[in-house]
Every structure is written in C-alpha cells, then in structure tokens.
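>>> Have a look at this fold, sequence not included:
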C-alpha cells in the first residue's frame, strides 16, 4: 500500500478531531454543514487519488475544467462589462490548459507528492482557522479566511512535503521550498476564486458538491498549483 493512504487517513483523523472541537463554537446546523462538507471532501480526495493511481488524472482534470467553465459562465452573466466577462473566460481557459498540461506531463509519484500537499493545505487551513482563527486576512474578499488558518495550512503543507519527499527522491531543502511554493499557489488560487465570487455578487459557484461552494470552490487551489508547477517545469526546461 502506498504511504499516501496512511498519511491521508491520519490527517483526516486529525482533521475530524479538530472539527469536532471547532464545532463546539457554532450552532448545531453549522456543525452539521461542516460535517457534510468533510464527508464530501473525503469522496473528492478518493476520486482524485483514483484518477492518479489509474493513470487517468487527465480525465479528472478535464472534467473539473469543463464543469468549472460552466460555473464561470453562469456567474459572470451578473457582470455588466462584456469586456470583463471576456477577460475572465480567457484567463480561465489559460488556467485550464495549464492544469490539463500538469495532469498529463507529470508522473504518478510527482502528482501524488503535489496533491498530498494541496490536500493538506486545504484541509488544515480550514480546521486551524475554525479552531484558532481570529485575525481576518482579506475580509472584503473572503470573510472566512484567517491568518491563523493560512499559517496552520502552510505549516502542515510543508510537513506533508517533507514526509513525502522520498516518493520523488527530493532533498529536504528542496521539499521545504516546494512545500512553501505549493501553499502559496494554493492560497492564491483560493483568493482569486473568492474574488470572482465577490465581483459577481454570489455566495457559491454552484450547489453541485454538498457543503461546498461549487467545483471551483473545491478545486481552485489544485488548479492554480497545477498551473504553477507547469510554468516552473517549462522555465526549468529552458535553462
């Protein structure tokens, strides 16, 4: 059995404990919504891992991109500027090309190494934010994001990179640097997706994923990380 299953199971267990204690601060209905989101997230993680291990992550990436495009088209109709609508579509299409390139050009071990970090950042930035979050980061764009959540997600993301470095034979300094890179890219993707929702005056991209704000709300960080690593790989090939 691949070590990623052990690590993800452990992190999900820790996340569940953190959510249990975090839910003591909120009402019952909010707590139930959080658990629904958590369970849906397990299904999402399982689907992505299945795609990687079956060497069909490209199909997963295409599916995410197409559904995401539908969500984008739906919400940008609320924008008054046609030029801004066109700009959003162009940017999104460029991102999807980078994401799909990432899904087809990286080997299984590297995909697992990267996805493990994205999974960890997404999960623990939320759990730590719910437990300890007090300092709002960008309340005008994403009211739920806190400095504590970002720091917690980054710390666990770097830890996951160090734990997984042997899968790709990376040195500790390189794994540390890539962990910080992944966390930064994931955060940027999350904030950009939140910014677009605010500009379009919508709370969610869609209701396709129970407990989540749509496909883009769940996969924004993974897509941006994929684009970032695709660009890094191209820059490295030019050297």
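Cool, the structure landed. It should be emphasised that the depicted structure is a prediction, and the values quoted were computed from it without experimental measurement.
>>> going forward, measure contacts and count neighbours with C-alpha atoms only.
Fine.
>>> Do a quick rundown of the strands in this structure.
Along the chain, counting by DSSP state E, strands occupy 136-138, 142-146.
>>> Can I get these in JSON lines including distance to residue 118 and mean neighbour count?
Formatted as JSON lines, the strands of the chain follow (distance: least, CA to CA, whole Å; neighbours: other CA atoms under 10 Å):
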{"stretch": "strand 136-138", "distance to residue 118": "20", "mean neighbour count": "16"}
{"stretch": "strand 142-146", "distance to residue 118": "17", "mean neighbour count": "18"}
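>>> So which of those is nearest residue 218?
Of all the strands of the chain, strand 142-146 sits nearest to residue 218, with 14.3 Å by CA to CA.
>>> Now distance to residue 227 too, for the strands of the chain, in JSON lines please.
Formatted as JSON lines, the strands of the chain follow (distance: least, CA to CA, whole Å):
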{"stretch": "strand 136-138", "distance to residue 227": "23"}
{"stretch": "strand 142-146", "distance to residue 227": "22"}
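>>> so which of these gets nearest residue 45?
Taking the strands of the chain one by one with CA to CA, strand 142-146 is closest: 21.8 Å.
>>> and the comparison structure, right after this:
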C-alpha cells in the first residue's frame, strides 16, 4: 500500500477519533473511567474548539503573509480577546440561545469578510485588512460552534458530532457524484474539481442522511433534514472561501498538522461557514 495513503488514513483516523471523543459524551466517560471525576465533556469540547482557534490563527497568519511584525504578533491576543468576549456567555452556565445584537453583528461580519475575499481581495493585501479578516474568519465561527450542543446536568448532546458527520458525508457524496457524472464546473477558477452535478448529489444524499439522523436521534434540537440541507449548501461555500483565500495568497495548504490532509483550516473550512448557519437556524427554530 502507498506510504502516503497509509499516512492519510492514519492521520484521518486520529482526527476523526478526536472529533468523536470531544463532541460526544464518550470522551469524558472514557477519561473518567481511568481517573474518576477528572473532566467534564464540555471542557473537552471547549478545549477542542479553542485549539482549533489557536492553530487556525497561526495558519491564517502564514497564509496571508503579514508584512508587519507588530500586526503578526497582535493577531493572536486580539483573536483571544474577541473569542473570549463573544463566547463568554457559554462558559460556566451551560449553553443557551440569546438572539442579540452581538450575534447579528458577528453573522454580518462573517458575510462581509467572505464578500471582501471574493470581490475586494486587494483590500487584504494590507496588514490592517489581513488582521481584520483573520480575527473575523477564525474567532467568530468557532465562537458560534460553542453554542451548538445542549448541555445540562451530566448530558452533552451530539449536535456538533452530527454536524461533522453531515459535512463529511456532503463532501464525500459530492466528490463521488462529481467523479461519476460531473460535467458542469461550479467555480473553475477557484476549485476546478467541483461540479454542479457533484453539488446536487451532495445535497440529495445529505438530505437522506439528515432524515435518518432525525429518526434515530430525536433528542437533538431542530429538524435534521433542514440541517442536512443547510450543510450541503453552505459546506461547499466554506470550501470555496478557503480555496479563494489560498489562491489569493498563492498557498497550496494552510498547514501540515494533519499529514496528508493539510492544516486545521483545510479540514475545517466547511465547518467554519456551516456552524454559524446552523446556529442561526437553531435560534430561528427556537423563536418560531
């Protein structure tokens, strides 16, 4: 078997296991079986998301090639401040939804950052633009991700893990459908391998998977056919956003933390866009 394939399979398995242990209640159960009372599941989840934020910030700085040493060193503390202030409502008192001005502003900023990347990329050649984009792109989406699970007493629900399952499935279904039937390019200059046929296949099969999740996991909030549809539409957009970012700055991979798979931003590009969208859906579903 090809050495690179073995490397990809091994690192992919480690990544999948890490996601499973930190986004379901099995992580804390396993650790506490070795040392009772050592961790709570939400602590593992906080740690995972915070790790993604830290590595994502580092990778974004590398991709965008900051010219100023001052701005380069300013990124991480500024991201930490925004991430903490935006997500502090999730710490210490479980998870809840409070549709307020800060969340509306955060969602709007993510949209504006993506539009800037595609339509006004020249603004990102200045360190000020790079700094603002990095703070928005890295800290806010992961901040929204902290609000996805329901946590109460000793229960930690599986919304985030199922979101990952849908993202992985959407990517896989789109890839295989595109390989078999793809003829019409979706964004040839940004991601030449993506096709509209693949996109349609990803939507169709992810909807089916969402239906099975809805039937098997009734304790999850929201309708998971709707979540499946949102993921199948917005996960490819997340992939295009990161592809455009790398294309703008002439970079192949965001990093090499996962041998054979690239960096954190490479693996989580779909999640970065899908998580805020699903969070918004959960808020609207609660309101109406």
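Structure's in. What do you need? These figures come from a predicted structure and were not determined experimentally.
>>> Nearest to residue 4 of structure 1 among the strands of structure 1 would be which one?
For the strands of structure 1, proximity to residue 4 of structure 1 was assessed by CA to CA; strand 142-146 is nearest, at 27.3 Å.
>>> List the buried residues for stretch 155-168 of structure 1?
Along stretch 155-168 of structure 1, these residues count as buried under the neighbour rule (16 or more other CA atoms under 10 Å): 155, 156, 157, 158, 159, 160, 161, 162, 163, 164, 165, 167.
>>> hmm, back to that, who wins for proximity to residue 64 of structure 1 among the strands of structure 1?
strand 142-146 (22.4 Å).
>>> can you tell me what part of structure 2 the closest one aligns to?
On structure 2, the counterpart of strand 142-146 of structure 1 by TM-score structural alignment is residues 191-195.
>>> Contacts for the matching stretch, please.
Stretch 191-195 of structure 2 is contacted from outside by 175, 178, 182, 183, 184, 185, 186, 187, 188, 240, 243, using CA atoms under 8 Å, 6 or more residues apart in numbering.
>>> Structure 1: which residue goes with the third one?
Put plainly, it is residue 182 of structure 2. By TM-score structural alignment, residue 182 of structure 2 lines up with residue 133.
>>> swap in the last one?
Under the alignment by TM-score structural alignment, residue 243 of structure 2 pairs with residue 194 in structure 1.
>>> and the gap between that match and residue 140 of structure 1?
As judged by CA to CA, to the nearest Å, residue 194 of structure 1 and residue 140 of structure 1 stand 10 Å apart.
>>> count of neighbours near residue 114 of structure 2?
Neighbourhood size, residue 114 of structure 2 [other CA atoms under 10 Å]: 23.
>>> just residue 6 of structure 2 next, same as before
12.
>>> and residue 61 of structure 2, what is it in contact with?
Residue 61 of structure 2 touches 72, 75, 134, counting by CA under 8 Å, 6+ apart.
>>> ok, and the most crowded of these?
Counting neighbours by other CA under 10 Å, residue 134 comes out on top of those with 25 neighbours.
>>> hmm, back to that, do you know which of the strands of structure 1 lies nearest residue 98 of structure 1?
Of all the strands of structure 1, strand 142-146 sits nearest to residue 98 of structure 1, with 25.0 Å by CA to CA.
>>> now, the most widely separated pair of the buried residues of stretch 155-168 of structure 1?
Farthest apart among the buried residues of stretch 155-168 of structure 1 by CA to CA are 155 and 167. That separation is 19.7 Å.
>>> on that earlier part again, how big is the offset of the match of strand 142-146 of structure 1 relative to structure 1?
By mean CA distance after the TM-score superposition for structure 1, the fitted stretch 191-195 of structure 2 averages 1.9 Å away from its aligned residues in structure 1.
>>> Please compute how far that stretch lies from its chain's middle.
Stretch 191-195 of structure 2 has its C-alpha centroid displaced from the chain centroid by 20 Å (CA atoms, centre = their mean, to the nearest Å).
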